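Participant: below: sequence and its predicted model.
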Amino acid sequence: MTNQHFQDIGVVDERQLALLMKDWRRGRADRSIWQAISDGYVMVFSIVLIGAMLISSIIRAQQVVAVCDTDSCLAARGLLPWAAVAGILAFTLILSRMFGPVVASAAEGFWLMDGPTDRRRLLVRRMVAAIVVALVVGALFGALIAALTGSPLPGIGIWALAGGFGSAGLVAFAASEQGLDRRWIVKTVQILIGAVAIGTMVALVAGAAGWIDLGAAASLSVELAYIVAGVGLLLMVGAGILAYLRLRGIRRQRLTSGGSLLSGLQGAAFALEFALIRDILVEAKSKERGHVNP
């Protein structure tokens, strides 16, 4: 049955359903204009304050690094961004494996995911948003770390690309594996990247102690950044397409568990309840394993 205004009657339009959900959540004022202005002032003040602190730290770091002229110091400057970016990539995979990266709230899972809806049309924006957030945040952290280590402007841009594309590619890869409900590959890649980060830090310590010569390794740091950026870009596109094709296969429990974990951690972090954060993480790990050892 069809209608000239509503087209097929009885067939779910996921876009209109998403707009209706948005209206339910944001279509009603829950604070006064003065509360909104106060919140905006606090946000702007915080951004300006943190930005000023970061700029001051970067300028100070550039001044300190200007006197770095020994071989060991220059080698450490070249390898430290690589160790930091590897840590960022490992942390990205940890968060992706912990939360999703595609998530849904318990209410959405109950009302929408079990209904006659196309999950792909409901979840594709969330997947793209997760990839974009990883791209922006990874690029910002990569650029910040490179700036704090005294890298020149081209080097800052290179490490920003490495951090951004690398993080976005890994999030897309985790999303593609989420569609198959397969975690061991993501966990293996996470362990490998973490081992690279730890190994690089150990090499930095050994070089500072004079045990090994880091000159050759430091000269390859920029090339490694290009490789990470290129592989991340390819992974973001290829794995992103795979993740899009597999969105219909994500189980409802997998979606809602990440959303519940995220909301629980947000509440505990807001109250600074670190013991509660630990309990929530232990519970989530036990649920993922499916059993506990007495």
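Facilitator: Happy to help now that I have it. The shown structure was predicted, so the numbers you read here are calculated from the model rather than taken from an experiment.

Participant: okay, CA-based contacts and neighbour counts for the rest of this
Facilitator: Noted.

Participant: now do the helices for the stretch 101-250 of the chain: every range, in order, please.
Facilitator: Remark: helices assigned in the stretch 101-250 of the chain by DSSP state H, counting those that start in this stretch are 106-108, 119-148, 153-178, 184-208, 215-219, 221-245.

Participant: which helices and strands does the fifth one pack with?
Facilitator: If you count contacts as 3 or more Cα pairs under 8 Å, 6 or more residues apart in numbering; DSSP states H and E, helix 215-219 packs onto helix 71-99.

Participant: which of the residues in the helix it packs on are buried?
Facilitator: Buried residues in helix 71-99, counted by 16 or more other Cα atoms under 10 Å: 72-94, 96-99.

Participant: these two touch, right, L265 and I280?
Facilitator: Yes. Here L265 reaches I280: they are 7.2 Å apart, a contact under Cα atoms under 8 Å.

Participant: how about G166: what's its closest non-neighbour residue?
Facilitator: What sits nearest to G166 in space, not counting adjacent residues and going by Cα to Cα, 6 or more residues apart in numbering, is G232, at 4.2 Å.

Participant: what sits against that neighbour?
Facilitator: Listed by Cα atoms under 8 Å, 6 or more residues apart in numbering, the contact partners of G232 are 162, 165-170.

Participant: distance check, Q62 against F141.
Facilitator: When distance is defined by Cα to Cα, to the nearest Å, Q62 is 17 Å away from F141.

Participant: for comparison:
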Amino acid sequence: MSAADGPVVFDPADFGPIPRSAELRRWMRKVRRGKADRTFWQQFEDIYLVIFALAMLGASGGNVVRHLNENSASCANTSCSLVVDYVPFILLPLLVAGMLRILLSVGPVSASRATGFWLLATPVDRGAVLRPAYRLVITVAAVLGALFAVVGFAVFGASLWAVIEATMVATALLVCVACATVWAQQSPTAVKWTLRIADGFLVLAAIAALALAIEARENAAWQESSAETLIATVYGTGTSSGLSLQQQRVLVLGAACLVVAAAAVVMTARSLARLPKQSLVAGGDLLAGMAGAAITMDVSLLADIVAGRHWRTVGRLKSRRGRGERVQAIIHREFRRVLRWPRRLIVGAGLLVVPYAVAGTGYDVLVPIAAGFAGFVAARPLMDGLRSVCRSTGLVRALGMDLKDLRIAMSVVPAGFVILWTLAAGPALGDAPTTFAVAAGILTGVVRQASARPPSYAGPLVASPMGAIPPGLFSQPIRGFDLLLLCLLPVLFGLPPLWCYVIPGIVLAFMFSLRPKTDAPAPPAAPRG
């Protein structure tokens, strides 16, 4: 066999030296600046508006957090001290689980299709090309960890040094979580096991929230336990008197967190060259689609993009024969479709931590609102089938049923999940009328959002600092949440229990008796005789 029949080997002598990643980025930056048509003052005006908006939001939010911290610190009830004790066992597992799932759904390191075609398929150092995206992921993880820790601990009355300690621990923890997701991105098997670990953290947070709710209901303080000793040692409490000892502990803990996080970041950066190109490009396509969904303010489209990414990675599944006819067959297929992605059910069950955690804080008036929004997030992923039908004229014709009947049939399985979810959250909600109102609000909200029409670009444009915006985009994000709040109104205003049944019942009746507004025509009536 001649040498020409062997594999092709790259020889730098034939094509010249391989360019470095810094040289490529410098060249791309030069090309982009050469084609820019915006002046410096136009760019400065946009940057100024963004910075000013962030400053105003930070100032107002910081003022609210400060007042809540002062009010919670002055609280002498047993429930207030219990909340500070339980916050680490609820907040930190939720942060870890959420960060693992969000980063793994995106990549976490991603690259555009152009980068994957022109750069990642060449002998250029892949690790150097992906390093800016990796730095962005680590920075976002650190900022989110610090922000959630400051808000989560300060709102419930923790002292200044306890907030500082919690911020350092949470920041280092989420940075290490981001590094772990980058390692997991190198193998599909590692991704599956990492998602299972995320589900385990959700279970831990749910157990801690349930324990907090039980403790608060019984009005019993958690005294002389190992958990309290651990919290006082690592995080500190608002009543700690050894300020100098806390300062020393903050310095030691900060140094340890910095060393651990830096070591994890450096070690993970060396493994960027082993990331597969398919995963990088898929993450870039997902981010591009999510940017389009954010521009149109279509929350349902955003959920569909994430679900599409999941099913593309799965590839194919074993098909199963359906059962029954028409409505019965559709209900059976929806049930099978939900079971094909059981992790969504696990996440929905993990969101039960929200009403129990709020109930444990003693703010009973906020429990129905927290339960409603948590149940909405848990039930919305189960409505993918209804959304596909409502936005596909051909699919409605192929099924041969009226869209109103299809909406009722495809809402049976999510309705069963909503009923089970609200019954599980019933002890935190308190009574049957509140539970019914929350269940009706969740069901009508997710059905309305899933069966809503695409964004409308008709009508005159509305001037805004971001430019001209179609008025139909403003109503897109609140679809579904409006019915949720409408069902919760009798609970929030403290109306008699009868109204907690009447108003949500009327909303349910109108939701399933009206035909969805869509461009899909009604199928022709069947011939008689």
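Facilitator: All right, it came through fine. Just so it is clear, the model here is predicted, and its values are computed rather than measured.

Participant: run a quick neighbour tally on the closest residue to I212 of structure 1 other than its chain neighbours.
Facilitator: Once flanking residues are discounted, I212 of structure 1 sits nearest to A206: 6.0 Å by Cα to Cα, 6+ apart. Using other Cα atoms under 10 Å, A206 of structure 1 has 14 other residues around it.

Participant: now which residue in structure 2 aligns to A206 of structure 1?
Facilitator: Structural alignment (TM-score structural alignment) places A206 of structure 1 against I214 in structure 2.

Participant: with L245 of structure 1 instead?
Facilitator: Checking with TM-score structural alignment, L245 of structure 1 has R270 as its match.

Participant: quick check: its match vs Y134 of structure 2, distance?
Facilitator: Between R270 of structure 2 and Y134 of structure 2 the computed distance is 11 Å (Cα to Cα).

Participant: for the two, indicate the residue with more neighbours.
Facilitator: Higher neighbour count among R270 of structure 2 and Y134: Y134, with 22 against 12, using other Cα under 10 Å.

Participant: now do the same for the more buried one: its match in structure 1.
Facilitator: Aligned by TM-score structural alignment, Y134 of structure 2 pairs with M127 of structure 1.

Participant: not counting residues beside it along the chain, what's closest to that match?
Facilitator: Nearest residue to M127 of structure 1 in three dimensions, chain neighbours excluded: V102, at 5.6 Å (Cα to Cα, 6+ apart).

Participant: likewise for S79 of structure 2?
Facilitator: That would be A216: by Cα to Cα, 6+ apart, it lies 5.4 Å from S79 of structure 2.

Participant: what distance do you get for the one you found to W41 of structure 2?
Facilitator: On the measure of Cα to Cα, A216 of structure 2 and W41 of structure 2 end up 57 Å apart.

Participant: return the list of helices and strands in contact with the host helix or strand of Q63 of structure 1.
Facilitator: If you go by DSSP states H and E, Q63 of structure 1 is part of helix 33-65. Contact here means 3+ Cα pairs under 8 Å, 6+ apart; on that basis helix 33-65 of structure 1 packs against helix 119-148.

Participant: can you point out the buried residues in the helix it packs on?
Facilitator: By 16+ other Cα under 10 Å, the buried positions in helix 119-148 of structure 1 come out as 119-124, 127-128, 130-148.

Participant: that helix vs structure 2, mean deviation?
Facilitator: Helix 119-148 of structure 1, aligned to structure 2 and superposed, deviates on average by 1.9 Å (mean Cα distance after the TM-score superposition for structure 1).

Participant: now do that helix and helix 33-65, the angle between them.
Facilitator: 40 degrees (axes from the mean of the first three to the mean of the last three Cα atoms, to 10 degrees).

Participant: helices and strands around helix 119-148 of structure 1, which ones?
Facilitator: The contact analysis (3+ Cα pairs under 8 Å, 6+ apart) places helix 119-148 of structure 1 against helix 14-26, helix 33-65, helix 71-99, helix 153-178, helix 221-245.

Participant: among those, which is the most enclosed?
Facilitator: helix 153-178 (a mean of 27; mean count of other Cα atoms under 10 Å).

Participant: and it, which stretch of structure 2?
Facilitator: Counting by TM-score structural alignment, helix 153-178 of structure 1 corresponds to residues 160-185.

Participant: how distant is the matching stretch from the center of its chain?
Facilitator: The gap between where stretch 160-185 of structure 2 is centred and where its chain is centred comes out at 18 Å by Cα atoms, centre = their mean, to the nearest Å.

Participant: which parts of stretch 186-195 of structure 2 are buried?
Facilitator: 186, 191, 194-195.

Participant: and of these, the nearest to A208 of structure 2?
Facilitator: L195 (20.3 Å; Cα to Cα).

Participant: how about the contacts made by the counterpart of that closest one in structure 1?
Facilitator: In structure 1, the residue matched to L195 of structure 2 (TM-score structural alignment) is K187. K187 of structure 1 makes contact with 93, 97, according to Cα under 8 Å, 6+ apart.

Participant: what sits against the nearest residue to V132 of structure 1 once chain neighbours are set aside?
Facilitator: Using Cα to Cα, 6+ apart and skipping residues adjacent in sequence, the residue nearest V132 of structure 1 is A168, 6.8 Å away. Taking Cα under 8 Å, 6+ apart, we find A168 of structure 1 in contact with 131-135, 138, 232-233, 236.

Participant: at 7 Å instead, please
Facilitator: Listed by Cα atoms under 7 Å, 6 or more residues apart in numbering, the contact partners of A168 of structure 1 are 131-132, 134-135, 232, 236.
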